[in-house]
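In: prediction below, plus the sequence it came from.
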Amino acid sequence: MAYFQNDDLEYVVNDYYDDVVEFEEDNDAFADNQPRGSLEMEEDSDFEDDFDSSKEKTDTSALEARNGKDIQGIPWERLNFTRDKYREARLKQYKNYESLARPRQDLEKECFQVERGKTFYDFHYNTRLVKSTIVHFQLRNLLWATSKHDVYLVQNFSVMHWNSLLRRGTEVLNVAKPIVPTEKRPGLLARPLSRVQISTMAVKENLLVAGGFQGELICKHMKQPGVAFCSKLTTDENAITNAVDIFRNPTGSMRVMTANNDAQVRVFDIEKFACINQFSFDWSVNNTSVSPDGKLLAVLGDSADCLIADAQSGKAVGGLKGHLDYCFSSAWHPDGRILATGNQDTTCRLWDIRNLSESLAVLKGRMGAIRAIKFTSDGRFMAMAEPADFVHIIDTQSGYAKGQEIDLFGEIAGISFSPDTEALFVGVADRTYGSILEFNKRPYNPYQELVF
């Protein structure tokens, strides 16, 4: 993955993009020096709203949206251009980041034609009382939902908990301060940390795991005070922890897997916080995900080809060929037979593990790379997020042929379905319009499909 010295924690993604849309000369709302992906308005702009003034002003409800308010609170009626015009310009001028300059003119022919315009999840609420931030433009797993009312996100040097029922945010982890692990036992390679720049995160089964920009790993039991374990996984200079995965092995024991820029995958036992396995690969590992039965491991990184490996030994058992660039996201369908991989070539490929010779289907985004993928727990829907502006929800029961497109403005820090499938949360990273968007699943009516 691309490496850089991260001196500016918040909004570092903006350093990579300069191609902002230019409008009329008298437009000062979206200034011509704004980087792509940021909707920050000038400090002296007449249109900038007061973020701290009130929840009523900054948040948007479903009722307000139905009455014409923009779901993100952007005051299009006071700007010199319409939302449609701004969308059109961004689609034309957006430049997708590429690591490999390979010919892609035939990619469109390979892509599955998804019937857009469906609505599976309705907009429910948008809050700007908490807002996502990101530290590396290629890493977007920074938001997790543990119920339809509980969401965890990275906001600067904190992990915040957002209760969507109470509309309240609470800090659950502060990594700007010195972190001293509570677990102390002989042989435990824990060490204090401070000012960790969180690059990736996962929350599952009352365990929060965060990876750091300098190769750190932090584990916290959500029902216990303090941090149970923290350490630096490697001393390599370029050792970003790119991904963390919480899973159970075939015997039911909880494990944490880390993927690092030093081309290593490490597996930790959560009871003892001991590294019980370490697998080496030929390239930086950007993402790993373990199959639902705990037996197979998807390994993606700085290679156009992906690997399927044995989760216990790390030995490759199959290869996935077809992508044209580096991969940064993957997800397994709950049935364990389908693997989805997201790539900088702007596609998501679906693979049937019973036949890895070619991808089952290729789905394409609108503007950029596919940087986050999630399935609902029942396998009915798959969501895939681009770096900015678009989240796609695909109906798996239609053979991945029907989809909903969520159209927003801003960098996407993460996406997460609630475990009960009832809600979808989207983290938006932006100085002014950073927020959490909440969508609720629309009740299924089989007769409606027969009518229309």
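Out: Structure received.
In: drop to CA atoms for contacts and neighbour counts, all remaining ones
Out: Fine.
In: in this structure, spot the strand with the most residues.
Out: Longest strand in the chain, counting residues (DSSP state E): strand 402-417.
In: other SSEs contacting that strand?
Out: Under the contact criterion of 3 or more Cα pairs under 8 Å, 6 or more residues apart in numbering; DSSP states H and E, strand 402-417 touches strand 143-147, strand 372-375, strand 381-385, strand 388-395, strand 423-429.
In: using TSV, lay out those strands together with mean neighbour count and distance to residue 181.
Out: Listed next are those as TSV, based on neighbours: other Cα atoms under 10 Å; distance: least, Cα to Cα, whole Å:
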stretch	mean neighbour count	distance to residue 181
strand 143-147	22	23
strand 372-375	25	30
strand 381-385	25	34
strand 388-395	23	36
strand 423-429	26	29
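In: second structure follows, compare the two:
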Amino acid sequence: MSLTLDCMVTQKGAIFYDFWRNSRSIKSSILHFQLRNLVWATSKHDVYLMSQFLVSQYSTLTSGKHEILNVQGHVSPSEKHPGSLLEGFTKTQVSTLAVKDKFLVAGGFQGELICKHLDRPGVSFCSRTTYDDNAITNAIEIYNKPSGALHFTASNNDCGVRDFDMETYQLVNYFRFPWPVNHISMSPDGKLLTIVGDNPEGLLVDPNTGKTLETLAGHLDFSFASAWHPDGLTFSTGNQDKTCRVWDIRNLSKSVAVLRGNLGAIRSIRYTSDGKYMAMAEPADFVHVYDVSKGYETEQEIDFFGEISGISCSPDTEALFIGVWDRTYGSLLEYGRHHNYSYLDSFM
């Protein structure tokens, strides 16, 4: 059966998010043609993103930006923790970014990790995860353990996945896989880890032991994106075969849906916190938003011109942000959740 026949035909015309603003004052940028996780929203008013060597916070309320971390010069930790490089780094090329619970982690092309608390001055922790020649940090996942402890997991091109305790900044687990790991995502209960990388097959792994529990077969190329639905039962993987596959942990023999991009690989996937919508981004020009409650059959297609540095849904699900890099300006596209107030028409 051909891939085209395997893909689900989606309905057009539904409206999930309305365009709000194209903010040219904040210049989103990318440094790697495959890694597109450089935009993070912590609320419908606050977005963090990379702009060349600068991590900035943008406020939709004031349309102003604030410098959070400048990595063009020398960056060194202001706190002392075992394993932290006191000499820090100079001119770090940030390949991936994650922000959650007032905590920011930036990963670099040489395996660098820079950790900063947004409510504290300075940088808390600097580390180089690996000195391998192919050391790029591909993805970072900040999550809470079942105990409530805040951790983050970094995946690298050296085939390693490393888990850090954010209270002590110590390496808790290190797992190695047969191929470079391009993205990881933790299930909402912290008990399952999705691993995708330079292999058509993905893995479902025990995050405590690194043991492979299930193998995901169906994609035709390498994967660079994954995300869990808040229900903890389904998750999605994005692949260079131009599809996003949706999986159900109750039956992983095949994917429950295959969603197709227009032109390129699926580089980023995000679910809204209420689980109603899922957004997936191609490398350029197209972001697709699906209505999960309707079995991914209804789609909103957002099209524009430019490379996509990342997508993010605000925790309250009210806003969708798209970082766009067009090699000249760079910008941040803002979309607001569409609400149907037709019930008010009865009073008109």
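Out: Structure's in. What do you need? These numbers were taken from a predicted model, which means no experiment stands behind them.
In: tm score of chain vs chain?
Out: Remark: TM-score between the superposed chains equals 0.97 [TM-score structural alignment, normalised by the length of structure 2]; 343 aligned residues with a Cα RMSD of 1.3 Å.
In: thinking again about what came up before, now the longest strand of structure 1: which residue numbers in structure 2?
Out: Aligned using TM-score structural alignment, strand 402-417 of structure 1 spans residues 298-313 in structure 2.
In: can you list the buried residues in that stretch?
Out: 298-301, 306-313 (16 or more other Cα atoms under 10 Å).
In: how about stretch 213-223 of structure 1?
Out: 213-222.
In: okay, and it goes to which residues in structure 2?
Out: On structure 2, the counterpart of stretch 213-223 of structure 1 by TM-score structural alignment is residues 109-119.
In: now what about that stretch, what contacts it?
Out: If you take Cα atoms under 8 Å, 6 or more residues apart in numbering as the criterion, stretch 109-119 of structure 2 is touched by 68, 92-95, 102-107, 122-131, 134-137, 156.
In: how does it look with 7 Å?
Out: Stretch 109-119 of structure 2 has contacts (Cα atoms under 7 Å, 6 or more residues apart in numbering) with 93-95, 102-107, 123-130, 135-137.
In: same check, this time on stretch 374-382 of structure 1
Out: With Cα under 7 Å, 6+ apart as the test, stretch 374-382 of structure 1 has contacts from 331, 333-334, 383-384, 393-397, 416-417, 419-421.
In: just to revisit the earlier point, now do the longest strand of structure 1 against strand 388-395, angle only.
Out: Relative orientation of strand 402-417 of structure 1 and strand 388-395, computed by axes from the mean of the first three to the mean of the last three Cα atoms, to 10 degrees: 110 degrees.
In: so who does the closest residue in space to residue 406 of structure 1 that isn't next to it in sequence touch?
Out: The shortest distance from residue 406 of structure 1 to any non-neighbouring residue, by Cα to Cα, 6 or more residues apart in numbering, is to residue 391 (5.1 Å). Counting by Cα under 7 Å, 6+ apart, residue 391 of structure 1 makes contact with 383-385, 405-407.
In: with residue 392 of structure 1 instead?
Out: With Cα under 7 Å, 6+ apart, residue 392 of structure 1 has these contacts: 383-385, 403-406.
In: leaving out sequence neighbours, find the closest residue to the equivalent of residue 111 of structure 1 over in structure 2.
Out: Under the alignment (TM-score structural alignment), residue 111 of structure 1 pairs with residue 7 of structure 2. Spatial nearest neighbour of residue 7 of structure 2, chain neighbours left out: residue 258 (5.0 Å); criterion: Cα to Cα, 6+ apart.
In: so what corresponds to the one you found in structure 1?
Out: Under TM-score structural alignment, residue 258 of structure 2 pairs with residue 362 in structure 1.
In: check the secondary structure at residue 5 of structure 2 for me.
Out: The three-state label given to residue 5 of structure 2 by DSSP: H, G, I helix; E, B strand; the rest coil is helix.
In: save the buried residues of stretch 298-313 of structure 2 as CSV, and put in distance to residue 262 of structure 2 too.
Out: Output for the buried residues of stretch 298-313 of structure 2, formatted as CSV (distance: Cα to Cα, whole Å):
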residue, distance to residue 262 of structure 2
298, 16
299, 13
300, 13
301, 10
306, 14
307, 14
308, 14
309, 18
310, 17
311, 17
312, 20
313, 22
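In: ok so, going back, what's the most distant pair in the contacts of residue 392 of structure 1?
Out: Spanning the widest gap among those are 385 and 403, at 12.9 Å by Cα to Cα.
In: and residue 292 of structure 1? What does it align with in structure 2?
Out: That one, residue 292 of structure 1, aligns with residue 188 by TM-score structural alignment.
In: I'd say that match and residue 234 touch.
Out: No - if you go by Cα atoms under 7 Å, residue 188 of structure 2 and residue 234 don't touch, sitting 10.5 Å apart.
In: what's the neighbour count on residue 129 of structure 2?
Out: When neighbours are counted by other Cα atoms under 10 Å, residue 129 of structure 2 registers 23.
In: counterpart of it over in structure 1?
Out: Under the alignment (TM-score structural alignment), residue 129 of structure 2 maps onto residue 233.
In: how close does that match sit to residue 257 of structure 1?
Out: Distance, residue 233 of structure 1 to residue 257 of structure 1, by Cα to Cα, to the nearest Å: 12 Å.
In: any common contacting residues for the two?
Out: Contact criterion Cα under 7 Å, 6+ apart; residues shared by residue 233 of structure 1 and residue 257: none found.
In: closest to residue 153 of structure 1 among the contacts of stretch 374-382 of structure 1?
Out: Once Cα to Cα is applied, the member of those that ends up nearest residue 153 of structure 1 is residue 416, at 10.5 Å.
In: and that closest one, what does it touch?
Out: With Cα under 7 Å, 6+ apart as the criterion, the residues that contact residue 416 of structure 1 are 143-145, 374, 424-426.
In: and if you look at residue 127 of structure 1?
Out: By Cα under 7 Å, 6+ apart, the contact list for residue 127 of structure 1 reads 58-60, 435-437.
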